[in-house]
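Trainee: sequence unknown, structure follows:
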C-alpha cells in the first residue's frame, strides 16, 4: 500500500508538470488527437520532469500490483488528484474551496478503508484469452481515440480522457498477467500499446480540451474496469467479512477524486501567479 501511495504521489506531481509542458508546447494544426504533440512537449523541461516522475511512479505501481488487488491500487492511483490539489494549493497558490478540502479528506478516508479491507491479489489461471482480449482492447483504445478527435471540444475531452483511462487500465491488468519477459506474450504488447495510447490521448486532452472533464474521464476509465476484471477474472478478494468496507472505500475514494478533477487546470493558475509576481 505504501508503494501504491508513493505511486499516486509521483503521478499527482507529474500531472501538474506535464500539463504545463503540454500547454507550453507549440500549437499544432488541428484540434483532435495531435500525434506530434508529445514530441513538441518533450522540448519543455517540465514535461520531461513529469515523465521522470511517471517512470518512478510506474515502478512503484508494478510493485503494488504484484501484492495488492487491482481495485486497491486503482483507487490509490485515482488519489493522485488529491496530491495534485494539495501541491497546487501550496506551491502554485491555488485556493481550495471547502468542498475540495473535504474531498481530499474523503480520498484519504476511502484509502484507509481499502487498506483495512483489502486481501491479497488473486492468482486465478485465466489462460491466453484474457491476454489477447487486453491486446485487442489496447488497439481499440487507439481507434476510439482517433474517432474522439473528430468530436466537438467538450465531448472530445471526455472521450479522450476516458479512452486514456482505459489504456492505463489495460496496463494495470497486463502487469498482473506478465510473469516473465516473454516476447510472445500478448500481455506484454498490450502493456506497451495501451500505455503509449493512453499517454498520447491524455496529452491531447490536456492540450486541446477541458482538462477537468478529461481528468474525470481518466479516473473512471482507469479504476472501474480494471477493478471488475481483477475481481471477476483474476480472483481478487477482500478480507473475510469486509467486502462491504472495500466497496464503500473504493466508491468514496473515486468520488472524492472526481470532485478534485479540476486540478488538471492548476498550470493555468500557475502562469497567472507567475505573471503577477513578475509584474
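Mentor: Arrived safely, thanks for sending. In this text the structure is predicted, and so the values were computed from the model without any measurement. Residues are numbered from 1 along each chain as shown.
Trainee: going forward, measure contacts and count neighbours with C-alpha atoms only.
Mentor: OK.
Trainee: I'd like to know how many residues surround residue 140.
Mentor: Neighbourhood size, residue 140 [other CA atoms under 10 Å]: 17.
Trainee: Quick one: residues contacting it.
Mentor: Applying CA atoms under 8 Å, 6 or more residues apart in numbering, we find residue 140 in contact with no residue.
Trainee: what does the one 4 residues further on give?
Mentor: Taking CA under 8 Å, 6+ apart as the contact definition, residue 144 lies against residue 163.
Trainee: ok, it to residue 156 distance?
Mentor: Distance, residue 144 to residue 156, by CA to CA, to the nearest Å: 11 Å.
Trainee: Could you do residue 105 as well?
Mentor: Using CA to CA, residue 105 is found at 31 Å from residue 156.
Trainee: So those two - more neighbours on which side?
Mentor: Shown here are residue 105 and residue 156; by other CA under 10 Å, residue 156 has more neighbours (26 against 15).
Trainee: The more buried one - nearest residue in space that isn't next to it in sequence?
Mentor: Closest residue to residue 156 apart from its sequence neighbours, by CA to CA, 6 or more residues apart in numbering: residue 148 at 5.4 Å.
Trainee: Quick one: the helices in this structure, in order.
Mentor: Using DSSP state H, the helices found in the chain span residues 2-24, 37-41, 45-65, 70-78, 80-90, 98-117, 127-148, 153-177, 186-208, 211-232, 243-259, 266-278.
Trainee: Counting by contacts, list what the second one packs against.
Mentor: In terms of contacts (3 or more CA pairs under 8 Å, 6 or more residues apart in numbering; DSSP states H and E), helix 37-41 is packed against helix 2-24, helix 186-208.
Trainee: Other residues contacting that helix?
Mentor: So helix 37-41 is in contact with 21, 22, 24, 25, 26, 28, 47, 200, 203, 204, going by CA under 8 Å, 6+ apart.
Trainee: Give the ChimeraX command for selecting the buried subset of these.
Mentor: Filtering these down to the buried ones (16 or more other CA atoms under 10 Å) takes a single ChimeraX command:
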select :21,22,24,25,47,200,203,204
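Trainee: Run a quick neighbour tally on residue 142.
Mentor: With other CA under 10 Å as criterion, residue 142 counts 22.
Trainee: Put this next to the first one:
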C-alpha cells in the first residue's frame, strides 16, 4: 500500500509540474497550433526542468505501481492510483495557489477515508496465475482500446471526451491486469507471452487517447471516464479471475472503501489537468 500511495503522489505531483512547464512553453513559443505546433511545444517543454522532473516522477510512479500490483489486489491499487487527483488538487493549491472550494477539500478527505478503509480490508494479492485465454483477452482489449479511439473521434465534443477518457482508463486497466499476468522476465518466456504485448499496447493506446481527450474536449469529462475505466473493470478481473480477496469478514468494508475513494476522485475530476494558466503566465513573465 505504501508503494501504491507513493505512485499516486508521484503521478499527482508530476501532473502539476508538467502542466506548468507545458503552458509556460506554449506562452513563450510564439503561438502555433495543430500537429506541428504540438511537436514544437513538446520540444520546448523538454528544455524546462519542471517538465523533466515530472517525467522522472512518472517513471518512479510506474515502478512503484508495478511493485504494488505484485503485492496487493488490483482493486486496492486502482483506487490508490485514482487518488492521484487528490494529490494534484493539494499540490496545485499549495504551490500554485489554485483555490479549492469547500466541496473539493471535502472530496480530498473522502478519498483519504476510502483509501483508509481499503487499507484495513485488503488481503494479499490473489495467487491465481491467469489462464492463457485471459492473456489473449487482454491483448484483444488493448486492440479494442485503439478501435474505441477511432470511433470516439467522430463524436461531438462532450461524448468524444468521455469516450476517449474511458478508453484511456481501460488501457491503463489493461496495464494493471497484465502486470499480474507476466510471471517471468526470462527473454524467451517474456516475448512469447501475449500479456507482454498487451501491456505495451494498452499503455501506449491509453497515453494517446488521454492526450487526445485533454486536448480536444472537457478535462473534467475525460478524467471522469478515465477514473471509471481504470478502476472498475480491472478490479472485477482481479476478483473473478486472479483470486484477489479481502481480509476475512471485511469484504463489505473493501467494497465501501473502493466506492468512496472512486467517488471522491470523480468529484476532483477537473484536476485531470492542473488548472494553472495564471501560474504558467507568471512563469513565462519571470523568465523574460
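Mentor: Noted; the coordinates are in hand. What you see is a predicted model; the values in this text were computed from it and never measured.
Trainee: tm score of chain vs chain?
Mentor: Remark: TM-score between the superposed chains equals 0.91 [TM-score structural alignment, normalised by the length of structure 1]; 274 aligned residues with a CA RMSD of 2.3 Å.
Trainee: thinking again about what came up before, my guess is the residue nearest to residue 156 of structure 1 contacts residue 159. True?
Mentor: Yes: counting by CA atoms under 8 Å, residue 148 of structure 1 does reach residue 159; the two are 5.8 Å apart.
Trainee: And the two? Which one has more around it.
Mentor: Shown here are residue 148 of structure 1 and residue 159; by other CA under 10 Å, residue 159 has more neighbours (25 against 22).
Trainee: What lines up with that one in structure 2?
Mentor: By TM-score structural alignment, residue 159 of structure 1 lines up with residue 163 in structure 2.
Trainee: show me the contacts for the residue nearest to its match when sequence neighbours are not counted.
Mentor: Excluding the flanking residues, the one nearest residue 163 of structure 2 by CA to CA, 6+ apart is residue 152, at 5.8 Å. Residue 152 of structure 2 makes contact with 159, 160, 161, 163, 164, according to CA under 8 Å, 6+ apart.
Trainee: same thing with residue 203 of structure 2?
Mentor: 171, 172, 174, 175.
Trainee: quick one, what contacts the equivalent of the last one over in structure 1?
Mentor: To tie it back to what came earlier, the one meant is residue 175 of structure 2. In structure 1, residue 175 of structure 2 lines up with residue 171, judged by TM-score structural alignment. Counting by CA under 8 Å, 6+ apart, residue 171 of structure 1 touches 190, 191, 192, 194, 195.
Trainee: repeat for residue 74 of structure 1
Mentor: So residue 74 of structure 1 contacts 222, 223, 226, 227 (CA under 8 Å, 6+ apart).
Trainee: Once you drop chain neighbours, what's closest to the aligned residue in structure 2 for the second one?
Mentor: By that I understand residue 223 of structure 1. Structural alignment (TM-score structural alignment) places residue 223 of structure 1 against residue 231 in structure 2. Distances taken as CA to CA, 6+ apart place residue 78 nearest to residue 231 of structure 2, at 5.0 Å, with adjacent residues excluded.
Trainee: Look at the closest residue in space to residue 5 of structure 1 that isn't next to it in sequence and say how many residues are nearby.
Mentor: Nearest non-adjacent residue to residue 5 of structure 1, counting by CA to CA, 6+ apart: residue 76, 6.0 Å away. Using other CA under 10 Å, residue 76 of structure 1 has 32 neighbouring residues.
Trainee: In this structure residue 76 of structure 1 contacts residue 10, no?
Mentor: No: between residue 76 of structure 1 and residue 10 there is no contact under CA under 8 Å: 11.6 Å.
Trainee: still on that earlier bit, pick the one among the contacts of residue 171 of structure 1 closest to residue 94 of structure 1.
Mentor: Distances from residue 94 of structure 1 to the contacts of residue 171 of structure 1, taken as CA to CA, are shortest for residue 195 (30.3 Å).
Trainee: Kindly state which residue of structure 2 is aligned to the closest one.
Mentor: By TM-score structural alignment, residue 195 of structure 1 lines up with residue 203 in structure 2.
Trainee: again with residue 71 of structure 1
Mentor: Under TM-score structural alignment, residue 71 of structure 1 pairs with residue 75 in structure 2.
Trainee: how near is that match to residue 244 of structure 2?
Mentor: 8 Å.
Trainee: and what of residue 99 of structure 2?
Mentor: Relative to residue 244 of structure 2, and taking CA to CA, residue 99 of structure 2 is found at 39 Å.
Trainee: Looking at these two, which one has more neighbours?
Mentor: Set residue 99 of structure 2 next to residue 244 and count neighbours by other CA under 10 Å: residue 244 wins out with 23 against 13.
Trainee: what separates the alignment partner in structure 1 of that one from residue 6 of structure 1, distance-wise?
Mentor: Under the alignment by TM-score structural alignment, residue 244 of structure 2 pairs with residue 236 in structure 1. Per CA to CA, residue 236 of structure 1 is found 22 Å from residue 6 of structure 1.
Trainee: try residue 87 of structure 1
Mentor: Taking CA to CA, one finds residue 87 of structure 1 at 15 Å from residue 6 of structure 1.
Trainee: And residue 61 of structure 1, by the same measure?
Mentor: Residue 61 of structure 1 is 8 Å from residue 6 of structure 1, by CA to CA.
Trainee: more crowded one of those two?
Mentor: Neighbour tally, residue 61 of structure 1 and residue 6, criterion other CA under 10 Å: the higher count belongs to residue 61, 24 against 20.
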